[in-house]
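Next input, structure requested:
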Amino acid sequence: MQFALIDESRYAEEMSQTVMPALAACCDEGWFDPSDAEREAGLTPLAPGADPFASSADGSAAHDGKLHYLCYDVTKFANLREPGATAAFRGAVVLSHGFTEFAEKYSEMIWYFLLNGYSVCALDHRGHGKSARDMDNPSLVWIDDWRRYVADLAGFAQTLGRSYADGQPLHLYCHSMGGGIGAAVLERYPDLFDKAVLSCPMIAPATGMPNWLARTLSETMCALGMGRSRVFGQTDFDGTLDLGSHPYSSHARERWYHQMRCAHAEYQTYSAAFEWVRQSLRLSRAVLDRESCAAIETPLTLFQAGHDVWVLNEPQNRFVERVQAGGGSARLVRIDDSEHEIFSMPNAVLGPYLDQILEFFAEPISESV
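Here you go, the predicted structure:
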């Protein structure tokens, strides 16, 4: 590693005084219209629906139905001459975040990609961040069809991602729900990305019960017209941070993410509607289809956490095995002492994780296959 990780003892100070100003200096913010990509995937674009932020001061009413993104130009970043930054331009990374997350949460990871010569294009998935909403309650996430997530991400990568890659490699970095979406993109758009990292991907969610039972329950609730209702036992975001539920993570990082969430109402998604659960389980079944796994041509590395309570590990194993059986290049890396968000772990875990990602992206394609 040619650059220094952020000092956890001075984390908030370094993020606020160094990282965030540098990111702001090279960031292009915009709204992506997913209509064409959705039509090409056989989906009817959704009409603008409920949006709890439609009257906000940032003019979000003018972006009905569109998806918010942050794109970071490594050429502009290089002009800042940050210590440890490479002079090489290595292409672009498309970033796909997890359930109830938002693109800006990944500011530290984006910083490291920029230091290593990659532009970064990060999309707020539908129902998340500043993107189009379909629910009055800003804490609740709903989606009508998992294929919409897939079409949106693919369309974003084909346009903004390729533009920022500028003829150089285009890679994918995705986490949790974003990893399940990313896996489906790799199956349906096999020549879109040069490399892909799936970090604790939601190949199958952990629902708190056997997933066959969760599938039956969610299908039943949706059939009864409860698809937009909150899943039992979940609540609105209330601003509470329980560090006791993150015994292995970097508490400095957890506090930073939480403060960012508290400061922005758009970042306070927190619970699932029954339709989201139904679609996540349908996504899982589709991603694990043997023929779909065999269609993957993009070399991929899947990182698995030993203390993951949000997604299931065994389906990740099956996914990698099926990609390999179909002739694809897939590697599984298990990090025993990590929670679900490996990028939130202490530097002792984060450093080797980053090293492996960057080495994988830098390998010639022939060595990854």
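
switch to C-alpha atoms for all contacts and neighbour counts from now on
Noted.

okay, now the closest residue to Val19 other than its chain neighbours: neighbour count?
Leaving aside its chain neighbours, Val19 sits nearest to Trp111 (6.7 Å; criterion: C-alpha to C-alpha, 6 or more residues apart in numbering). For Trp111, the neighbour count with other C-alpha atoms under 10 Å is 22.

Sequence B follows; please return its structure for comparison with A:
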Amino acid sequence: MFRKTLVAFALSVAAIQAAAVPESSLTTLYSTEIQTFWQQQVKTGLMKTPDGAALAYAYVVPAQPKYALLLIQGRTEAYQKYHELFYDLAAQGVAVFSLDHRGQGLSPRELEDPHKGHITDFTLYSQDQRQFIAEVVKTQTNLPLDLLAHSMGGAIAVQLLTQQPTLFRRAVLTSPMIAPNAKVAFSEQDGCYLAAAFDWTCPDCYAGFVSQPYPHDQAFAENILTSSNTRYQLFRELYKKQPQLQLGGPTWSWLSQACEVAEQMPDFARQVKTPVLMLQSGAEQAVSNSAQEQFCQELGPHCAEGQVQHFPGAKHELLFESDKHRDQALQKILKFLNQM
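Predicted coordinates for the structure are as follows:
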């Protein structure tokens, strides 16, 4: 885990490793330093979209920042979940900006049932991000802009990279949803075939035929997101204290839209001209690893290091994983972004 003593990261990756704080100290740090950091340095606000949605956002611009970073969250996430990452990156002199997607976090839901993850048009996500960049990011800093996106955020990031090819200097995709793992019986694509059918008959029903509200009683051993019990419990406690952050499973419409975007990924890859670093979780169950590898191949010279960076044993959320995975992921990310 990276802390304020790591100001000299650009000079030495070894400095990061030497200054790592044990995961066991996180709970105490959350109630002291990280909480103070968020209270004193992080700014929050609401952005009104053309269709009337008031989307929540947060950002921090540290003293003497080196560059700015747009952090695009995954499905079910909120900027508040990224307290530790905001803290770590700001300590590295990175200005961080993040928008809660419509339908999740502190942003308004798309349906009356607040637990349904729903979208009618996936391009709304990238449209909101472009507005956020223009109205918030660019008004707060003129620094070079990089991109860090996780899971569903990876699919949104790819759209942005094709829509505005010169906007970002570099992009990092962690466990990106190049294609969802929609496995039902035998293949990752099975759920997509069903989504295409049920999107017509019941678009706002939970995908998978059963109700999937936020899992209040899910045990750590049952989760597919992280092998860090500490970070998992911090996340669960946050969502318990702020139930408005809770989100359940996706609807058929959301899944249908995600699958439609997945079909366009080969064409998107050929349009991307930005250097892209792709990080892959070895114990992945939420998205398709094979689709990530194919996408990297299609990116050609724009896929950093010529291949997806694989983290054996890591679960879906690399930036909320145990220290051995998270530290390595952050080292790779910052080394890539600090290249001139």
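
With both chains overlaid, what TM-score comes out?
Here the TM-score for the pair of chains, by TM-score structural alignment, normalised by the length of structure 2, is 0.89; 319 aligned residues with a C-alpha RMSD of 1.8 Å.

Now the residue nearest to Val19 of structure 1: which helix or strand?
For Trp111 of structure 1, the element it lies in under DSSP states H and E is helix 107-115.

that older thread, separation between the counterpart of the residue nearest to Val19 of structure 1 in structure 2 and Leu111 of structure 2?
In structure 2, the residue paired with Trp111 of structure 1 according to TM-score structural alignment is Tyr87. Look at Tyr87 of structure 2 and Leu111 of structure 2: by C-alpha to C-alpha, to the nearest Å, they are 33 Å apart.

Same check on Thr201 of structure 2?
17 Å.

ok, now Ala286 of structure 2?
23 Å.

So these two - more neighbours on which side?
Ala286 (22 against 13).

aligned partner of the more buried one in structure 1?
Ala286 of structure 2 maps onto Trp310 in structure 1, by TM-score structural alignment.

For its match, which non-adjacent residue is closest in space?
Using C-alpha to C-alpha, 6+ apart, the nearest residue to Trp310 of structure 1 is Ala206, at 5.1 Å.

one step back: superposed on structure 2, where does the helix holding Trp111 of structure 1 end up, distance-wise?
Comparison of helix 107-115 of structure 1 with structure 2 after fitting gives an average deviation of 0.9 Å (mean C-alpha distance after the TM-score superposition for structure 1).

residues of stretch 218-230 of structure 1 that come out buried?
218-219, 221-222, 226-230 (16 or more other C-alpha atoms under 10 Å).

quick one, strands of structure 1?
27-32, 67-72, 91-96, 118-123, 140-141, 170-175, 195-199, 271-272, 300-307, 330-339 (DSSP state E).

out of the ones you listed, deepest packed?
strand 118-123 (a mean of 30; mean count of other C-alpha atoms under 10 Å).

how near is the residue nearest to Val19 of structure 1 to Leu5 of structure 1?
When distance is defined by C-alpha to C-alpha, Trp111 of structure 1 is 10 Å away from Leu5 of structure 1.

again with Glu108 of structure 1
From Glu108 of structure 1 to Leu5 of structure 1 the distance is 9 Å (C-alpha to C-alpha).

what's the answer for Thr220 of structure 1, then?
Noted for Thr220 of structure 1: a distance of 48 Å to Leu5 of structure 1, by C-alpha to C-alpha.

Same check on Phe274 of structure 1?
40 Å.

from the middle of its chain, how far away would stretch 279-289 of structure 1 be?
In this view, stretch 279-289 of structure 1 has its centroid 17 Å away from the chain centroid, taken as C-alpha atoms, centre = their mean, to the nearest Å.

for that stretch, which positions count as buried?
Buried residues in stretch 279-289 of structure 1 (16+ other C-alpha under 10 Å): 279-284, 286-288.

Just the ones in helices from the residues you listed, please.
Judged by DSSP state H, those include 279-284, 286-287 as members of helices.

Okay, helices next: where are they in structure 2?
13-18, 26-29, 35-40, 83-91, 123-132, 138-140, 152-163, 190-201, 229-241, 252-271, 289-299, 323-337.

Most tightly packed of those?
Counting by mean count of other C-alpha under 10 Å, helix 152-163 has the highest mean neighbour count of the helices of structure 2, with a mean of 24.

residues contacting whatever residue of structure 1 lines up with Trp38 of structure 2?
Under the alignment (TM-score structural alignment), Trp38 of structure 2 pairs with Leu23 in structure 1. Contact analysis of Leu23 of structure 1 by C-alpha atoms under 8 Å, 6 or more residues apart in numbering lists 72, 77, 107, 111.

With Ala54 of structure 2 instead?
Applying C-alpha under 8 Å, 6+ apart to Ala54 of structure 2 gives the contacts 46-48, 107-108.

Same question for Gly129 of structure 1.
Contacts of Gly129 of structure 1 (C-alpha under 8 Å, 6+ apart): 68, 101-103, 266-269.

And for Trp31 of structure 1?
Here Trp31 of structure 1 is in contact with 63, 66-69, 131 (criterion: C-alpha under 8 Å, 6+ apart).
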